[in-house]
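1. Next input, structure requested:
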Amino acid sequence: MTSTTHRPAPSTDGEPDAATGGPTARPATARRRRRSQHRPVWEEAPGPLGFTGKVVLLAFIVLAVAFPLYTIMLTSVSTQADVTRSGGLVTVPGELSLAAYEQILSGGIVTRAALVSIGITAVGTLLSTVVSVLAAFGLSRPGSFGHRPLLFVLLITMFFGAGMIPTYLLVSALGLIDSYWALILPTAVSAFNVLILRSFFMGIDPAITDAARIDGAGDWRVLFQIVTPMSKAAIAVVALFYGVGYWNAFFNAMLYINDNAKWPLQLVLRSYVLQGATLPGSGAGQIDVATGAVTGLPVKMAVLVLAVVPILLVYPFVQRHFTKGVIFGAIKG
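-> Presented below is the predicted three-dimensional model:
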């Protein structure tokens, strides 16, 4: 007499079976594992109240960031009549016009300042990134010449600075007053960025570089063909730090640049937007009858948008490297 063992039917997830046409049987534990594979084992599943609170908080943060940008961009493409009717910044779209952008990009001081900022940012970012990579690679090798003294000097610069007056005297003695190099060289190297790259370089497996040296590779080849390709994330983040710093800098230009034709965009923004000065040929906040161009607040908001948008366009392409490039380097350091 044979006995039949009855086992409970496995739970199904609704997917059709190719042989029988019915649902495919999968254990319930597999489904639970699949649902929780993106959550750490120590993190509890969010409850309805906690989930709702997170959504409300994130929505408030997004609104607090997006609404000022929205009003600034809308005001920059509004007519002077809409600005006058709203009493300042425009929040409700009316008649849209690009006259403000046509005016500031027609070859005047704003266009020239934008080109100056682009040039300084490109040259300064390239120079600072290359110097920081070279310094970090040398300091990441414990047996390199002057390793500890140079590292100690680098750390001191993070806590103590020469001050404004000695720095100005140095820049003046080097003949850099009214020179674009005065906007690059005094801030060319950041000790913090060098230490980030050094931590990342020290996290690379020494066996890789040792194998390259056994094959006859020198230090330059190890740096440019092995270390640099493996550190693209950290280098991209550091380059973004330098780029944002050069693009937003205005204080050095205010100190060292006396010629208005050499002003970067941020100094123009500070002088003509924040301090209320009038752009040459823009009038005092009215409509230019001869050209029909909008002036006043729309022009100021257009300059502000021109100063902010380039960083907003570049940041998303580098943002994905932040976790891998900076946090990883800090943990390994």
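2. switch to C-alpha atoms for all contacts and neighbour counts from now on
-> OK.
3. which other helices and strands contact the top helix by length along the chain?
-> Counting residues, the longest helix found in the chain (DSSP state H) is helix 109-139. Here helix 109-139 touches helix 147-157, helix 191-202, helix 232-248, helix 265-269, going by 3 or more Cα pairs under 8 Å, 6 or more residues apart in numbering; DSSP states H and E.
4. Let me have these in TSV, adding mean neighbour count as columns.
-> Converted to TSV, the helices and strands packed on helix 109-139 look like this (neighbours: other Cα atoms under 10 Å):
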stretch	mean neighbour count
helix 147-157	13
helix 191-202	23
helix 232-248	21
helix 265-269	24
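5. got those helices as TSV, with distance to residue 319 columns?
-> Below are the helices and strands packed on helix 109-139 laid out as TSV (distance: least, Cα to Cα, whole Å):
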stretch	distance to residue 319
helix 147-157	27
helix 191-202	16
helix 232-248	8
helix 265-269	23
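6. For residue 91, which of the ones you listed is the nearest?
-> Among the helices and strands packed on helix 109-139, helix 265-269 comes nearest to residue 91, with 22.1 Å by Cα to Cα.
7. Give me the helices and strands touching that closest one, please.
-> Using 3+ Cα pairs under 8 Å, 6+ apart, helix 265-269 sits against helix 109-139, helix 251-256, helix 297-319.
8. if we can go back for a sec, the helices and strands packed on helix 109-139: which one's closest to residue 293?
-> helix 265-269 (19.4 Å).
9. Pull the residues that contact that closest one.
-> 110, 113-114, 116-117, 247-251, 253-254, 300, 303-304, 307 (Cα atoms under 8 Å, 6 or more residues apart in numbering).
10. I'd like to know which of the residues you listed are buried.
-> In the contacts of helix 265-269, burial by neighbour count holds for 110, 113-114, 116-117, 247-250, 253, 300, 303-304, 307, counting by 16 or more other Cα atoms under 10 Å.
11. Can you pick out the most distant pair from those residues?
-> Using Cα to Cα, the pair of these lying farthest apart is 253 and 300, separated by 20.0 Å.
12. For burial, what's the neighbour tally of residue 162?
-> Residues lying near residue 162 (other Cα atoms under 10 Å) number 9.
13. hang on, the earlier thing: hey, what's the angle from the longest helix of the chain to helix 297-319? Just curious.
-> Helix 109-139 and helix 297-319 are oriented at 20 degrees to each other (axes from the mean of the first three to the mean of the last three Cα atoms, to 10 degrees).
14. If you count neighbours, what's buried in helix 109-139?
-> For helix 109-139, by 16+ other Cα under 10 Å, it's 109-121, 124-129, 131-139.
15. quick one on the thing from earlier: residue 320: which of the helices and strands packed on helix 109-139 is closest?
-> Using Cα to Cα, the helices and strands packed on helix 109-139 put helix 232-248 closest to residue 320, at 8.7 Å.
16. please give me the structure for this one as well, since I'd like to look at both together:
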Amino acid sequence: MRARTLVHGQAAPGPPERLIKGVVFAVLSAAVVIPFLTVFSTSVAPTEQISDAGGLVLFPRGLDLTAYEAIFSGGVVTRALAVSVFVTGVGTALSLFVSCLLAYAISRKHFVLGRPVLLVVLIGMLFSPGIIPVYLVVKQTGLLDSLWALIIPTMVSGFNVIVLRSFFQGIPDELTESATIDGASEWEIFSRIVMPLSKAVLAVIGLFYAVGYWNSFFSALLYIDDATKWPMQLVLRTYVVNDAAMGQADIGSERMPPQTSLQMAILVVSMVPILIIYPFLQRHFAKGVLTGAVKG
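-> As a prediction, the model looks like this:
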């Protein structure tokens, strides 16, 4: 029997092993891709085909954009999309800024309150204050029915702060010490040395924050009464959970598509921004996660 080819000192997998891996990979890929394809296909499928299929369609027989015309003509989805973009953009920027400042402070060895602040962050990860106390705080600070209520209460994540702290501690001390000798302030060290070296972990943490803000609907359900300030996910929940009659009345299109088509179209619109952003951050993702989580 001929010996297997060695790859990195180990025997290369044979044809049966490669076949099994290929089948498993194909099954997992199909499990991820088929739901997305079904959602998009149903949103553009003709009304008759949706009715014949009794709901979801995998391969549309034509292209019908009535659902997209309907949801964008009334302004409900457009307004909600603008709200979500604002909350996600501003919230992610503020969260990154505050989290980086906090993580950098507790990563510095000479910071006297480093351990007490770190203990507070860890306690915040383990124990949640609950819905009612947070609601009372939001109410007392005058944030009810304000878009800032969707940003400020969830601005800092303890987990993300710990990941950033671990990464900042991995930066060689020689860099910061030499900058201190040259007369650089802490802010200059933070902004000119630490931040440029942290692009990978910042991309990962920024993606975590952005996805959290974009997908959040429960905060809006608690704090926002004005329907004109609803984010995209709360509008989507209204169409999926409730009877779409109210949503269709708000849309006001002459020829209304089926409820299922409307739901799938709104779902597609809610997924597109994250799907567009992720490829630009994907190359930093694995590096940022490993660098922020492993010290050696």
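17. Quick one: the helices and strands packed on helix 265-269 of the first structure as CSV, columns for distance to residue 160 of the first structure too.
-> Putting these into CSV (distance: least, Cα to Cα, whole Å) gives the following:
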stretch, distance to residue 160 of the first structure
helix 109-139, 19
helix 251-256, 19
helix 297-319, 30
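18. Determine which of those helices approaches residue 196 of the first structure most closely.
-> helix 109-139 (8.2 Å).
19. mean deviation (superposed) between that closest one and the second structure, please.
-> On superposition with the second structure, the mean distance recorded for helix 109-139 of the first structure (mean Cα distance after the TM-score superposition for the first structure) is 0.6 Å.
20. Select, out of the helices and strands packed on helix 109-139 of the first structure, the one closest to residue 62 of the first structure.
-> Nearest of those to residue 62 of the first structure, taken as Cα to Cα: helix 232-248 at 21.6 Å.
21. That closest one maps to which residues in the second structure?
-> Aligned by TM-score structural alignment, helix 232-248 of the first structure falls on residues 199-215 of the second structure.
22. can you list contacts of the matching stretch?
-> Stretch 199-215 of the second structure is contacted from outside by 84-85, 87-89, 91-93, 95-96, 150-151, 160, 164, 167, 232-233, 274, 278, 281, 284-285, 287-289, 291-292, using Cα under 8 Å, 6+ apart.
23. picking up where we left off before, do you know which of the helices and strands packed on helix 265-269 of the first structure lies nearest residue 177 of the first structure?
-> Closest among those, once you apply Cα to Cα, is helix 251-256, at 5.1 Å.
24. ok, average deviation of that closest one from the second structure?
-> Helix 251-256 of the first structure sits 0.7 Å off on average (mean Cα distance after the TM-score superposition for the first structure).
25. Mind giving me the packing neighbours of that helix?
-> Packing partners of helix 251-256 of the first structure (3+ Cα pairs under 8 Å, 6+ apart): helix 265-269.
26. which residue lines up with residue 247 of the second structure in the first structure?
-> Per TM-score structural alignment, residue 247 of the second structure is aligned with residue 280.
27. Relative to the first structure, which residues correspond to stretch 104-112 of the second structure?
-> Aligned using TM-score structural alignment, stretch 104-112 of the second structure spans residues 137-145 in the first structure.
28. Would you work out how far apart the start and end of that stretch are?
-> Stretch 137-145 of the first structure has an end-to-end distance of 12 Å (criterion: Cα to Cα, to the nearest Å).
29. hmm, who's touching that stretch?
-> For stretch 137-145 of the first structure, the surrounding residues in contact (Cα under 8 Å, 6+ apart) are 147, 150, 151, 197, 198, 199, 201, 202, 223.
30. which among those gets closest to residue 83 of the first structure?
-> For the contacts of stretch 137-145 of the first structure, the residue nearest residue 83 of the first structure by Cα to Cα is residue 197; the value is 48.1 Å.
31. roughly how far apart are the equivalent of the closest one over in the second structure and residue 94 of the second structure?
-> The equivalent of residue 197 of the first structure in the second structure is residue 164 (alignment by TM-score structural alignment). Distance check for residue 164 of the second structure against residue 94 of the second structure: by Cα to Cα, it reads 15 Å.
32. Distance from stretch 134-141 of the second structure to the middle of the chain?
-> Relative to the chain's own centre, stretch 134-141 of the second structure is displaced by 25 Å; criterion: Cα atoms, centre = their mean, to the nearest Å.
33. What range does it cover in the first structure?
-> The aligned range for stretch 134-141 of the second structure is 167-174, by TM-score structural alignment.
34. re earlier: among the helices and strands packed on helix 265-269 of the first structure, which comes closest to residue 155 of the first structure?
-> Using Cα to Cα, the nearest of those to residue 155 of the first structure is helix 109-139, at 11.8 Å.
35. quick revisit: burial measure for the match of residue 247 of the second structure, as a count.
-> Neighbours around residue 280 of the first structure, by other Cα under 10 Å: 10.
36. Go ahead and confirm the match of residue 197 of the first structure touches residue 101.
-> No. Residue 164 of the second structure is beyond contact range of residue 101, at 9.7 Å (criterion: Cα atoms under 8 Å).
37. quick one on the thing from earlier: same list, the buried ones among the contacts of helix 265-269 of the first structure, but as JSON lines with distance to residue 259 of the first structure please.
-> Listed next are these as JSON lines, based on distance: Cα to Cα, whole Å:
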{"residue": "110", "distance to residue 259 of the first structure": "14"}
{"residue": "113", "distance to residue 259 of the first structure": "12"}
{"residue": "114", "distance to residue 259 of the first structure": "15"}
{"residue": "116", "distance to residue 259 of the first structure": "13"}
{"residue": "117", "distance to residue 259 of the first structure": "15"}
{"residue": "247", "distance to residue 259 of the first structure": "19"}
{"residue": "248", "distance to residue 259 of the first structure": "19"}
{"residue": "249", "distance to residue 259 of the first structure": "17"}
{"residue": "250", "distance to residue 259 of the first structure": "14"}
{"residue": "253", "distance to residue 259 of the first structure": "10"}
{"residue": "300", "distance to residue 259 of the first structure": "22"}
{"residue": "303", "distance to residue 259 of the first structure": "20"}
{"residue": "304", "distance to residue 259 of the first structure": "22"}
{"residue": "307", "distance to residue 259 of the first structure": "20"}
